[in-house]
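K.L.:
this one's structure only:
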């Protein structure tokens, strides 16, 4: 029987208001993109979720297609929510998304009303919940009218199946239009989710961070370690059994090779500062004024605890930030990954 740590809100985990909303998020959120599928050890799944909550992480980030196989992360987290966290539901922020390929046929992906609302119903069944706290359009649809996608998000809120809505990976022009349309419907965009790290400063370079702060919208970023490139393991090239060495993974060798000089310089800087590279990278991300929360993954309780040690570091000084800017400046031509 799980008993939550009574000291989980003792101040170790900072919480930040999400834009101008009434919602606060932990500065570090737990992402379930990897390590929570049916292929993973379910004892580890349960242990990571319990440890995250005990450390003050109140936000679990999911999507319909997380696994593998697709849907299995929601099933496994849903089982733990029912068995371990039923008494703590009102302390948790559970988010999910729809838009990437989830099932066969013409309605299994993208941004149609059919896909978004059907997917949300499926996610609620897998999560064993009557509502999610945040429901995202996971990616922009180049073919479906934006009005239809936004209308589906509005319906999800008005039906009581989501408390808030968010947008993920939308480019600046479409993001701005979507935000305006949601405002017109009286269902404001709570939060935007882009990839963001020292090696991928796309939202910053394209003016998205500035726009979000002006409009009072939160930003929760994923891949703050650039899919593992900022863990330090790639400073000497691509090791065997690493994510980049697996042909089925999202991180490919050419991506690492293109960033290798920056990785090595950043690793040298981290060593000079007396910290591992991944702590430098996480501290840098959460220090950014536009960032509400950063999503991290974890293969084990030990890895989760190690990542959270970055929060005990002092904010990076101006001289360090200038050196990082020189090594990896914002690139306005870089697209979202």
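P.N.:
Received, thanks. Quantities reported herein were computed from a predicted structural model and do not represent experimental measurements.
K.L.:
please count neighbours and contacts with C-alpha atoms only from this point.
P.N.:
Fine.
K.L.:
what sits against residue 267?
P.N.:
232, 235, 276, 277 (CA atoms under 8 Å, 6 or more residues apart in numbering).
K.L.:
give me that answer again for 10 Å
P.N.:
Neighbouring residues of residue 267 by CA atoms under 10 Å, 6 or more residues apart in numbering: 230-235, 261, 273, 275-278, 280-281.
K.L.:
out of those residues, which end up buried?
P.N.:
Buried subset of the contacts of residue 267 (neighbour count, 16 or more other CA atoms under 10 Å): 230, 231, 232, 233, 234, 235, 276, 277, 278, 280, 281.
K.L.:
looks to me like residue 29 is in a helix.
P.N.:
No: read with DSSP: H, G, I helix; E, B strand; the rest coil, residue 29 is strand and lies in no helix.
K.L.:
isn't it right up against residue 58?
P.N.:
Yes: counting by CA atoms under 10 Å, residue 29 touches residue 58, with 7.2 Å between them.
K.L.:
so what sits against both of these two?
P.N.:
By CA under 10 Å, 6+ apart, the residues touching both residue 29 and residue 58 are 52, 93.
K.L.:
what's the neighbour count on residue 62?
P.N.:
28 (other CA atoms under 10 Å).
K.L.:
measure it to residue 196 for me?
P.N.:
Remark: distance between residue 62 and residue 196 (CA to CA, to the nearest Å) = 18 Å.
K.L.:
for comparison:
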């Protein structure tokens, strides 16, 4: 049977304007960093993407190196797009990135014009697209002049291969320089994608203020701190968890008893609010409307349901915020 999207999909989601642009993003977006490569079950990935769209999640975030192996997440997403979502293409925001190693030799990494243009051409081919909605530079390049990297993003928009451009992992000072260059070129930056959660708060020092000053939106990745801000680790480290497998993204050494004690206290506040810890953690990142969207990963449809369910109780009282801050400090 051909896939037919839920007719009620837009009743279940809130959409926020991204910076000072005309684009709105769902407050919950789906990232394909994990669970969509060759090592994942294809039909489960298809189920997740369909389920997300049926719940009003219109934004799907990829990168050239997502997999494993690199490129495979885009390839699998492209197949799902062609077989299921092509009639809904104009309802979707599809993003990709380049900035990490993709092929051998001096032109397969970082931020040169050669690499960025070639990488996006490969991404478009893998996904079967004429353009992506957002194309990011994935990380700052310490050697390539920033003017060259930003000129490449400007060129990509003028070529019609992306509608908007963004940055990821840029510190505030470097982001400000990039915003100025893009503004002069006539292709303003749409969005910044930083790592942000209750346990990763560097953006609060000056990045969020910089984004507001320049009218740039933001989308937070790892808002659940790699799964720590869920009920997964309330009783310790399960044998089948990411931390137990010594993942390079989350290790047992990072889950100290001090941190787990904070997780349990945060969970107590979430329960008093009538929601899961993961839902409260997402709502906390979205508090104050300074973040446009939270970028979640999922391996089960229930995780998408939980994230969307967060919107039923997205706001905090001053007392709740004070109690959370006391735990995090």
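P.N.:
Sure thing, it's come through. Bear in mind that the values here come from a model prediction, so they are computed numbers and not experimental data.
K.L.:
could you list which of the buried ones among the contacts of residue 267 of structure 1 belong to helices?
P.N.:
When those are checked against helices (DSSP state H), the matches are 277, 278, 280, 281.
K.L.:
who's in contact with the residue nearest to the second one when sequence neighbours are not counted?
P.N.:
The shortest distance from residue 278 of structure 1 to any residue other than its chain neighbours is 4.5 Å, reached at residue 231 (CA to CA, 6 or more residues apart in numbering). For residue 231 of structure 1, the contacting residues are 225, 263, 267, 276, 277, 278, 279, 280, 281, 282, taking CA under 10 Å, 6+ apart as the criterion.
K.L.:
quick one, what contacts the residue nearest to residue 179 of structure 1 when sequence neighbours are not counted?
P.N.:
The spatially closest residue to residue 179 of structure 1, leaving aside those adjacent along the chain, is residue 189, at 5.9 Å (CA to CA, 6+ apart). When contacts are counted by CA under 10 Å, 6+ apart, residue 189 of structure 1 touches 19, 21, 136, 153-154, 164-167, 178-183, 215-218.
K.L.:
one more pass at 8 Å, please.
P.N.:
164, 165, 166, 167, 179, 182, 183, 217.
K.L.:
also residue 169 of structure 1?
P.N.:
138, 139, 140, 192, 193, 194, 195, 336.
K.L.:
pretty sure the third one is in a helix, no?
P.N.:
No: the assignment for residue 140 of structure 1 (three-state DSSP) gives coil, which keeps it out of a helix.
K.L.:
what's the nearest residue to it if we skip its chain neighbours?
P.N.:
Nearest one to residue 140 of structure 1, counting by CA to CA, 6+ apart, is residue 170 at 5.6 Å.
K.L.:
is that neighbour in a helix, a strand, or coil?
P.N.:
Going by three-state DSSP: residue 170 of structure 1 is coil.
K.L.:
okay, now it: neighbour count?
P.N.:
Using other CA under 10 Å: residue 170 of structure 1 sits among 20 other residues.
K.L.:
map it across to structure 2 for me.
P.N.:
In structure 2, the residue paired with residue 170 of structure 1 according to TM-score structural alignment is residue 170.
K.L.:
got a list of what residue 135 of structure 1 touches?
P.N.:
Taking CA under 8 Å, 6+ apart as the test, what residue 135 of structure 1 contacts is 95, 96, 97, 120, 153, 162, 163, 164, 165, 166.
K.L.:
and the fifth one, what does it touch?
P.N.:
To tie it back to what came earlier, the one meant is residue 153 of structure 1. 116, 135, 136, 137, 165.
K.L.:
helices along the stretch 201-329 of structure 2, start to end?
P.N.:
According to DSSP state H, counting those that start in this stretch, the stretch 201-329 of structure 2 carries its helices in the segments 207-214, 257-273, 277-286, 301-309, 318-328.
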